[in-house]
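**Student:** this is a predicted model, with the sequence first.
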Amino acid sequence: MDYPMFCYQCEQTAGGKGCTKVGVCGKTPEIAALQDLLIYQIKGISCYAKELIEKGEKIDKDIVSFVENSLFTTLTNVNFDGDVHEKMLRQSQDIKQSLRSKVSSCNNCCEQATYNLSDTRDQMLEDAKHAGIMYDKSLDEDIRSLRQTIIYGLKGISAYGHQARELGYYNDQVDEFYFRALQATTDDKLTLEDLITWTIRTGDMSVAIMQKLDEANTTIYKHPAPHKVNVHVKKGPFIVVSGHDLKDLEMLLKQTQGKGINIYTHGEMIPCHGYPELNKYPHLAGNFGGAWQDQQKEFDNIPGCILMTTNCLMKPRDSYKDRIFTTSVVGWDGVKYLGKNDNGDKDFSEIINKALELGGFKEDQEPHEILVGFGHNATLSHAPAIIDAVKSGKLRHFFLIGGCDGARAGRNYFTEFAKQVPKDCIILTLACGKYRFNKLEFGEVAGLPRLLDVGQCNDAYSAVRIALALADAFDTDVNSLPLSIVLSWYEQKAVADLLALLSLGIKGIYLGPTLPAFISPNVLQYLVDTFDIKPISTPEKDLASCLSVPTK
């Protein structure tokens, strides 16, 4: 049976317009349909939840967690397992019915709320046609654009919210916002101006959840500090940990102590080496490989195991499908999943035994180390020296170059831009976009490394903290600092990060390698007019523009 498909939530969507036959990510039309229907269902749940919230009732945190995980599950490169989606859909109907039974009359009711899930998967897939992004052909394109921008921002927020919740931290305002914002995307009475307000509120909530996740990470694992990471391998059995989840890494480190297994970070896990409560484990041996899009060739036939903790999963090749494991919300049909036991812990013995069986690398490579660990606490400890260097003219400009990496041609722009940044400037970087240049030698300026690795994508909050502190020190605002922001985007966490920056009033951001397909021309014009968003051009032109005047 053929199912209609339309997905344009990631930067690499087919033709820059939308995937209609199969996802560039590997998502099949069936999985796409089930994901559409799951989003449809949580919109319906939210219609009832909003009614209860407005009556002063609290929504059970298990329901919040389900909606959060549903958003996260449908984020790019997270879950490709049909059985998981069907199970979540059935659970969504139970939750919807339980909330429906508490609402005597529904002022916010919409078709998503009144819909009841069908009994079989085939029927669900047929129903999913009504949940498709483009199903309503008469919908104003700007309304559709803003609704989808809100949903994609929520997906990004859900990834950060999930990580924080796994550590026992959450934000009640964000939890409530999931329901309010999802319901808003079903409300035909809302105008373009209303939806613009909701979009900026989504940015506010992105800041709030990044702040909460920063609190969780730095309370439990202490503030990151500068730390050298070996990016070459060592002899012996090993497990590569990819994704973003610090708690999963910690559990694995504890369970592999004394077993002769080296643990390597991969992709956005590299900032973990800066956290004192993680780098205290001597078998956290280094970082393996580059950004997420290189995994199929980097994992090809490796004599060790891989654990995927959050998003960034690509279709596993047969050469390593028997040695890649998933956990949390991540899944692929036929790949071994490691879930929680009854007490909330995870037993990693299966992946540990497999790693020992495979034997690992036969010899050490010559070590090559790079620096990580420049979160807001570490960087701002140098604030007096930074301020003096700026005032004396030794330090001319700051560049934040980071975001999501991807495979599309044109991303070498970010490498070339970083290479061309003058030697009297500092580069802040975060997320996996850093792999475009983080192994290059940049030297120092005014006694500081010129390249400062701020952390994961969620550590956009750290970059904001740094910028706000510097603005305060110079008695100005962020937009008047000698600071330029050059962002690469790929998936929905980058959308949440961008909305967070816009909600803080930050202007003049350079964005690439392409603009989002879900942003309509009129919405784009609004962003350009209001926030001076600039599509990237060439490194030379953009660099000259950044440095042409002392302030924006």
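**Tutor:** Thanks, I have the structure now. Numbering: from 1, shown residues only.

**Student:** rest of the way, CA atoms for contacts and neighbours
**Tutor:** Will do.

**Student:** show me what the helix or strand harbouring Glu126 is packed up against.
**Tutor:** When elements are assigned from DSSP states H and E, Glu126 belongs to helix 121-127. Counting contacts by 3 or more Cα pairs under 8 Å, 6 or more residues apart in numbering; DSSP states H and E, helix 121-127 packs against helix 29-54.

**Student:** what are the buried residues along the helix it packs on?
**Tutor:** 29-52 (16 or more other Cα atoms under 10 Å).

**Student:** now Leu400, what's its secondary structure?
**Tutor:** Assigned with DSSP: H, G, I helix; E, B strand; the rest coil, Leu400 falls in the strand class.

**Student:** check contacts around it.
**Tutor:** Applying Cα atoms under 8 Å, 6 or more residues apart in numbering, we find Leu400 in contact with 427-429, 463, 483-487.

**Student:** quick one: it from Leu428, how far?
**Tutor:** Noted for Leu400: a distance of 5 Å to Leu428, by Cα to Cα, to the nearest Å.

**Student:** helix, strand or coil for Val523?
**Tutor:** Here Val523 is helix, with the state taken from three-state DSSP.

**Student:** hmm, it is touching Ser145, no?
**Tutor:** Yes - Val523 is within contact range of Ser145, at 7.4 Å (criterion: Cα atoms under 8 Å).

**Student:** higher neighbour count, these two?
**Tutor:** Counted by other Cα atoms under 10 Å, Val523 and Ser145 do not tie: Ser145 has more neighbours, with 22 against 18.

**Student:** these two touch, right, the more buried one and Ser520?
**Tutor:** Yes - at 5.8 Å, Ser145 counts as touching Ser520 under the criterion of Cα under 8 Å.

**Student:** common neighbours of Leu400 and Leu428, please.
**Tutor:** With Cα under 8 Å, 6+ apart, Leu400 and Leu428 have common neighbours Ala463.

**Student:** give the closest residue to Phe437 in space, chain neighbours not counted.
**Tutor:** If the residues on either side of it in the chain are set aside, Phe437 comes closest to Thr415, at 5.5 Å by Cα to Cα, 6 or more residues apart in numbering.

**Student:** here's the one I want to compare it with:
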Amino acid sequence: MSEMFCFQCEQTAGGKGCTKIGVCGKKPEIANKQDELTGALVGLARAAAGKTPGQTADHLMLQGLFATVTNVNFDPDRIDALIQAVRTEKNKLDATAKDFPAADLWSGNEDIVSLRSTLLLGLRGMAAYAWHSAILGKENPEVTAWFYKGMRALGEEHTADAWLGLLMEFGQVNLQCMALLDEANTTAYGHPVPTTVPTTVEKGPFIVISGHDLHDLKQLLEQTEGKGINIYTHGEMLPAHAYPGLKKYSQLKGNFGTAWQNQQKELDNIPGPILFTTNCLMPPRSSYSDRVFTTDVVGYPGLTHIEAVNGKKDFSAVIKKALELGGYKEEQKFTGINGGSQLTTGFARNTVMGVAGTVIDAVKAGAIKHFFLVGGCDGAKPGRNYYTRFVEQTPKDTVVLTLACGKYRFNDLNIGEIGGIPRLLDMGQCNDAYSAIQVAVALAGAFECSVNELPLTLVLSWYEQKAVCILLTLLALGIKNIYIGPSLPAFLSGNVLNILVEKFDLKPISTPEADLKAILG
């Protein structure tokens, strides 16, 4: 097929939808196979109705949805294999259950398509979090069951009100899912602690690891111990430095590069291999494609893929490539996009709650006037420097919480501190929005008010489906006056957007100056 349709990411063509080729590099062949996979997952959900599907089906549901997230899997053979596995499992449960026709995913009444798409994209984002949890042995039956419920709902007729009800129910379930992943990570690696991370790369062999999967990093660290190979995080892997169970490895040295959309430039002729554990993978250029490795649901034609065998992965091919390439001959000093040479992370809920008394006292004394959560996904579309300028212009008596890769727009800035508390607090990966929510709820309890009455404003940047599920969670919690940008999702129809604006005061960003004036008065 030469045609496709995809409007799931923020950079979709013309702000309407990619129809010839994805802005992400996804070709029509893979886009249509992903739609077919989605339809097959609806079939699996239908077949599982009233039954106990079993772990094989559960994990295929998560992997199948995760593989369709933007910048994860570009490999038609791997998507075909997932389709066949899903249908095999469906037939074991109920061979009469029908797949949802792929052509119907994006067709029909504009508002119904909008609502259905919003639920689907949220489910894709939640699947990523649930899969990371499952790998660490943490699964929640209620969360798992909701994937089947949500996927069956996609193939059913609902009123607009019923769709909205499903979206709010989903948002609450995604909060449970993020709590599950928080528990999985902190049980496995300990609670994050404030950590300074250098951006300098030492001479000698090294490996860059990107994505979100901390378990993959743990296995890589175990296998590189004593081999003279340094490990550098990239993108959303930066917060790994704050976990005691990971930072104890001396070869975990620092962070390489900035956010995902700069990888084709930053990885050009890099003298070390790169391991992609999750999104965001961009089509690799020939100058470094021979040293890119993928694992788990990530895939790209022609790249070496590392499968798990009985839950274990053998990264010897990555290690061999690191030794062959040899790394830089001399130490390389890199900086963030604003020229800073070190980053900080590790200000998750446990750390922030540990100084909650100090924070509360600072608010009562007037030393802290306002909190901003400025976070979310980064991307290449012009206008994202809004977030840099916004943080730069926040008053000296305000605190900026951040998370996800959108922080690379400003996380190398030094904006000072208030009473020993840094004004910029990196809470972690996108899923660590759970930490931010817990902190907000604790502050609301301390001040005996609702979260919406706190001096707190959320200023979010979105790119892909994990941002969608987090937004739905925030809305389901009743949080209002969220600023979102750099542009509004193409999958939100005018009527659906109006409902969200009317019910939740959802606000498109304008300029940092105007938005700060509106927020602070």
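**Tutor:** Nice, thanks for sending it over. The model shown is predicted, which means the values in this text are computed figures rather than measured ones.

**Student:** superposing both, give me the TM-score.
**Tutor:** The TM-score (TM-score structural alignment, normalised by the length of structure 2) is 0.97; 515 aligned residues with a Cα RMSD of 1.2 Å.

**Student:** which single one of the contacts of Leu400 of structure 1 is nearest to Val22 of structure 1?
**Tutor:** Lowest distance from Val22 of structure 1 to the contacts of Leu400 of structure 1 (Cα to Cα) belongs to Leu487, with 27.3 Å.

**Student:** helix/strand/coil for the alignment partner in structure 2 of Ile95 of structure 1?
**Tutor:** Ile95 of structure 1 maps onto Glu89 in structure 2, with residues paired by TM-score structural alignment. Here Glu89 of structure 2 is recorded as helix under three-state DSSP.

**Student:** Asp58 is in contact with Glu89 of structure 2, correct?
**Tutor:** No - applying Cα under 8 Å as the test, Glu89 of structure 2 and Asp58 come out as separate, 10.0 Å apart.

**Student:** so the alignment partner in structure 1 of Arg285 of structure 2: helix, strand or coil?
**Tutor:** Residue pairing (TM-score structural alignment): Arg285 of structure 2 is matched to Arg317 of structure 1. Following three-state DSSP, we place Arg317 of structure 1 in the coil state.

**Student:** re earlier: from the contacts of Leu400 of structure 1, which land in helices?
**Tutor:** Using DSSP state H, Ala463 are the members of the contacts of Leu400 of structure 1 that sit in helices.

**Student:** just name the closest of the contacts of Leu400 of structure 1 to Gly258 of structure 1, please.
**Tutor:** Thr429 (34.5 Å).

**Student:** state the distance from that closest one to Ser488 of structure 1.
**Tutor:** 11 Å.

**Student:** got it, and His85 of structure 1?
**Tutor:** Distance, His85 of structure 1 to Ser488 of structure 1, by Cα to Cα: 30 Å.

**Student:** looking at these two, which has the bigger crowd around it?
**Tutor:** Taking neighbours as other Cα under 10 Å, His85 of structure 1 and Ser488 compare with Ser488 leading, 27 against 23.

**Student:** and the counterpart of that one in structure 2, how far from Ala128 of structure 2?
**Tutor:** Matched to structure 2 by TM-score structural alignment, Ser488 of structure 1 sits across from Ser461. Going from Ser461 of structure 2 to Ala128 of structure 2 by Cα to Cα gives 19 Å.

**Student:** swap in Ala436 of structure 2?
**Tutor:** For Ala436 of structure 2, the distance to Ala128 of structure 2 (Cα to Cα) stands at 19 Å.

**Student:** in terms of packing, which of those two has more residues around it?
**Tutor:** Using other Cα under 10 Å as the criterion, Ala436 of structure 2 and Ala128 rank with Ala128 on top: 27 against 21.

**Student:** nearest spatial neighbour of the more buried one, chain-adjacent residues omitted?
**Tutor:** Excluding its sequence neighbours, the residue lying closest to Ala128 of structure 2 (Cα to Cα, 6+ apart) is Phe66, at 5.2 Å.

**Student:** in a strand, the one you found, correct?
**Tutor:** No - assigned with three-state DSSP, Phe66 of structure 2 falls outside any strand and is helix.

**Student:** from Met134 of structure 1, how far off is the residue nearest in space to the middle of structure 1?
**Tutor:** The centroid of structure 1 falls nearest to Lys493 when counting by Cα atoms, centre = their mean (3.4 Å). Using Cα to Cα, Lys493 of structure 1 is found at 23 Å from Met134 of structure 1.

**Student:** map Leu154 of structure 2 across to structure 1 for me.
**Tutor:** In structure 1, Leu154 of structure 2 lines up with Thr185, judged by TM-score structural alignment.

**Student:** ok, Glu417 of structure 2 next?
**Tutor:** Using TM-score structural alignment, Glu417 of structure 2 sits opposite Glu444 in structure 1.

**Student:** ok, its match - contacts?
**Tutor:** Glu444 of structure 1 makes contacts with Arg450, as judged by Cα under 8 Å, 6+ apart.

**Student:** could you rerun that using 10 Å?
**Tutor:** Contact partners of Glu444 of structure 1, counting by Cα atoms under 10 Å, 6 or more residues apart in numbering, are 423-426, 450-451.

**Student:** one more: His241 of structure 2?
**Tutor:** 192-197, 232-233, 247-249, 252-255, 344-346.

**Student:** which of these are buried, as a PyMOL select command?
**Tutor:** Applied in PyMOL, the following selects the buried portion of these according to 16+ other Cα under 10 Å:
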select buried, resi 192+193+194+195+197+232+233+247+249+252+253+254+255+344+345+346
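
**Student:** map Cys457 of structure 1 across to structure 2 for me.
**Tutor:** Counting by TM-score structural alignment, Cys457 of structure 1 lines up with Cys430 in structure 2.

**Student:** ok, for its match, nearest residue in space, not its chain neighbours?
**Tutor:** Spatial nearest neighbour of Cys430 of structure 2, chain neighbours left out: Ala404 (4.2 Å); criterion: Cα to Cα, 6+ apart.

**Student:** what does the one you found align to in structure 1?
**Tutor:** In structure 1, Ala404 of structure 2 lands on Ala431 (TM-score structural alignment).

**Student:** mind checking how far its match is from His223 of structure 1?
**Tutor:** For Ala431 of structure 1 relative to His223 of structure 1 (Cα to Cα), the value is 18 Å.

**Student:** neighbour count winner among the two?
**Tutor:** It is Ala431, of Ala431 of structure 1 and His223, that has more neighbours when counted by other Cα under 10 Å, with 28 against 20.
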